[in-house]
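**Q** What follows is a predicted structure for the sequence shown.
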Amino acid sequence: MPSETPAPRLIPAHPHRAEITVVNSRFIASLAPAFNVEEARAFIAQIKGEFADATHNVPVFVIGHGQSIIEHCHDDGEPSGTAGRPALAVLRGSGLGDVVAVVTRYFGGTQLGKGGLVRAYGDAIRAGLETLPRAEKIATQTVMLSLAYAWYEQVRRVIDAHHGQMLDEDFAGDITLTVRFRMGEVAGFQTALTELTHGTLRGEV
């Protein structure tokens, strides 16, 4: 039975920024891809450094997709539950994964109240998401195989037929290849390789 190709997962294509104004307060949403907590925290530190004079820099992130995610939010001095949590709720509802955002606020002189803050921080994230370029994150798998020189050209054709990306070629006593495939291509590649070499070659995953 052929293996199913995992559905593409959406992530930010690159860092992006949007701004809204609410009763003279500026809310600047900065978003970026982040594939682990360290990358997310580095982006947050970068934005806090860029907007060091801001009244608040509210960070949120969602790392991973589906059932395997790490989430974080912080109010950064705003009343508890009025900034990070509503921003995270909007980010979570977007369907994106591996995304970090910081909402920067420059106070405009008028208190917004708790309800106003909840709306403003959520709306800032929405504004960023509306124009955010998206990309697909597709699950991949790396395969290594060792083969005699006589098999090289034929095996390369099988790799190309299954859209493999060559990561490394080591021409020593035998040839060692390191190839990246989309998850849905690995089983088909292994089958084709077995048929070609009558079972004498199989990639190590």
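**A** Nice, thanks for sending it over.

**Q** CA only for contacts and neighbour counts going forward, please
**A** OK.

**Q** Would you mark the buried spots in stretch 43-55?
**A** Under the neighbour-count criterion of 16 or more other CA atoms under 10 Å, stretch 43-55 has 43, 44, 45, 47, 48, 51, 55 buried.

**Q** Could I get the full set of helices for the chain?
**A** 37-50, 84-93, 113-130, 152-161, 183-197 (DSSP state H).

**Q** Dump the ones you listed into CSV; add distance to residue 9 as well.
**A** Output for the helices of the chain, formatted as CSV (distance: least, CA to CA, whole Å):
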stretch, distance to residue 9
helix 37-50, 18
helix 84-93, 14
helix 113-130, 16
helix 152-161, 24
helix 183-197, 13
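
**Q** Ok, which of the ones you listed comes nearest residue 21?
**A** Among those, helix 113-130 comes nearest to residue 21, with 8.6 Å by CA to CA.

**Q** what's in contact with the closest one?
**A** With CA atoms under 8 Å, 6 or more residues apart in numbering as the test, helix 113-130 has contacts from 16-20, 22, 27-31, 79, 81-84, 86-87, 89-91, 94, 101, 103.

**Q** take a look at this one as well, against the first:
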Amino acid sequence: MQGKLQFRRCSLDIFFQKKVKVTPGEQSEGSFKEKRSEFIAVLAPVSSVDHVTQALKRFRKKYHSASHICWAYCINVDESLIENSSDGGEPAGTA
């Protein structure tokens, strides 16, 4: 779809019930421009909250002029799910 990125949220319960673990093999990036804004998506493999912190530092340095950096992670540790997210200060209902 030109000019738009679409993300679907799926229930991870199905993956964990079946013991299926989905982890990106490598970092991948995509972007699109809408009006005067550029939206950049980055998917990166992480295995701990510390890896997330390190990745966010790299992204903030690389995209230092970004107005907002929204992020989310979902990590499976010993069959427990650790997840968190931030809208990066986006106006309510937009991120």
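**A** Arrived safely. As the structure is a computational prediction, the values presented were derived from the model and not from experiment.

**Q** Could I get the TM-score for this pair?
**A** Here the superposed chains carry a TM-score of 0.70, computed using TM-score structural alignment, normalised by the length of structure 2; 77 aligned residues with a CA RMSD of 2.0 Å.

**Q** Looking at the buried residues of stretch 43-55 of structure 1, which one is closest to residue 12 of structure 1?
**A** Out of these, the member with the shortest distance to residue 12 of structure 1 (by CA to CA) is residue 43, at 13.5 Å.

**Q** Nearest residue to residue 74 of structure 2 in space, please, no chain neighbours.
**A** residue 83 (4.3 Å; CA to CA, 6 or more residues apart in numbering).

**Q** just residue 23 of structure 2 next, same as before
**A** Once chain neighbours are set aside, the closest to residue 23 of structure 2 by CA to CA, 6+ apart is residue 45, at 6.1 Å.

**Q** contacting residues for the aligned residue in structure 1 for that neighbour?
**A** Aligned by TM-score structural alignment, residue 45 of structure 2 pairs with residue 33 of structure 1. By CA under 8 Å, 6+ apart, the contact set of residue 33 of structure 1 is 11, 12, 13, 14, 15, 40, 98, 99, 100.

**Q** Could you measure from residue 33 of structure 1 over to residue 85 of structure 1?
**A** 20 Å (CA to CA, to the nearest Å).

**Q** burial of the residue nearest to residue 180 of structure 1 when sequence neighbours are not counted, as a residue count?
**A** Using CA to CA, 6+ apart and skipping residues adjacent in sequence, the residue nearest residue 180 of structure 1 is residue 142, 4.4 Å away. Using other CA atoms under 10 Å, residue 142 of structure 1 is surrounded by 18 other residues.

**Q** Residue 142 of structure 1 contacts residue 177, doesn't it?
**A** No - assessed by CA atoms under 8 Å, residue 142 of structure 1 is found out of contact with residue 177, at 10.3 Å.
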